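Asks: Give me a 3D structure for the following:
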Amino acid sequence: MLDCGHRLDLLVEDQVIVEIKSVSSLAPIHEAQLLSYLKMSGCCRGFLINFNVKMLKEGIRRIKI
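Replies: Purely as a prediction, here's the structure:
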């Protein structure tokens, strides 16, 4: 959990944030949420994963700041 009350889904090795979704399509607000988590945590890499797709590789977005 971040100090401001937000809860990220998964933090790997204190370096990578993984935000998990199951939506028909990822929206800009989902990416903005992950970017906010990255900025607040000091991490520079994140993955936005949507499990509501036929091929999982189509539901993965990598974000780096």
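Asks: When you work out contacts or count neighbours from here on, use the C-alpha atoms and nothing else.
Replies: Fine.
Asks: Can you show me the helices along this protein?
Replies: Taking DSSP state H as the criterion, the chain carries its helices at 28-41.
Asks: Following up with a second sequence; could you model it the same way so I can compare the two?
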Amino acid sequence: MVDIAVDIHKALGPGLLESIYEECFCYELEKRKIPFSRQQSVDIFYDNLVIQKGLRIDILVDDLVVIELKAQETIHPIWSAQLLSYLKLTNKRLGYILNFHVPLMKNGIKRIIL
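Replies: The predicted structure follows:
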């Protein structure tokens, strides 16, 4: 998945809307026949409360890897906390933050493993 992000970034560069990078990322997954779901809604369970569609994951790859796409100039530490929460709430172990608004894509990639 990192290679997909790098290829997209090389072709388009930084400064576009997150939705454009998401569209391209999903296109590349389809080309490679990698299963994924886009804008996956997830219910949140707290005690006896169910919050339907409490969060939305940008891309869930092969029902295993959570991908959060960003296109922001300022990298926010809360993104890591957000992804960590998403992993815990979905019982997934691997996630990536891919921020396309950087001069070099390698500087916009953050991997989190539970």
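Asks: hang on, S19 of structure 2 in a helix?
Replies: Yes - assessed by DSSP: H, G, I helix; E, B strand; the rest coil, S19 of structure 2 belongs to a helix.
Asks: Can you give me the neighbour number for it?
Replies: Counted by other C-alpha atoms under 10 Å, the residues lying close to S19 of structure 2 total 13.
Asks: Which of the residues in stretch 24-37 of structure 1 are classified as buried?
Replies: By neighbour count on 16 or more other C-alpha atoms under 10 Å, the buried set for stretch 24-37 of structure 1 is 26, 30-31, 34-35, 37.
Asks: An error on my part: the question was meant for stretch 96-112 of structure 2.
Replies: Going by neighbour count (16+ other C-alpha under 10 Å), the buried part of stretch 96-112 of structure 2 is 96-102, 105-106, 108-110.
Asks: what's it aligned against in structure 1?
Replies: Under TM-score structural alignment, the match for stretch 96-112 of structure 2 in structure 1 covers residues 47-63.
Asks: show me what contacts the residue nearest to C24 of structure 2 when sequence neighbours are not counted?
Replies: In space, C24 of structure 2 comes closest to I8 once its chain neighbours are excluded; the distance is 7.0 Å by C-alpha to C-alpha, 6 or more residues apart in numbering. Residues in contact with I8 of structure 2 (C-alpha atoms under 8 Å, 6 or more residues apart in numbering) are 21, 24-25.
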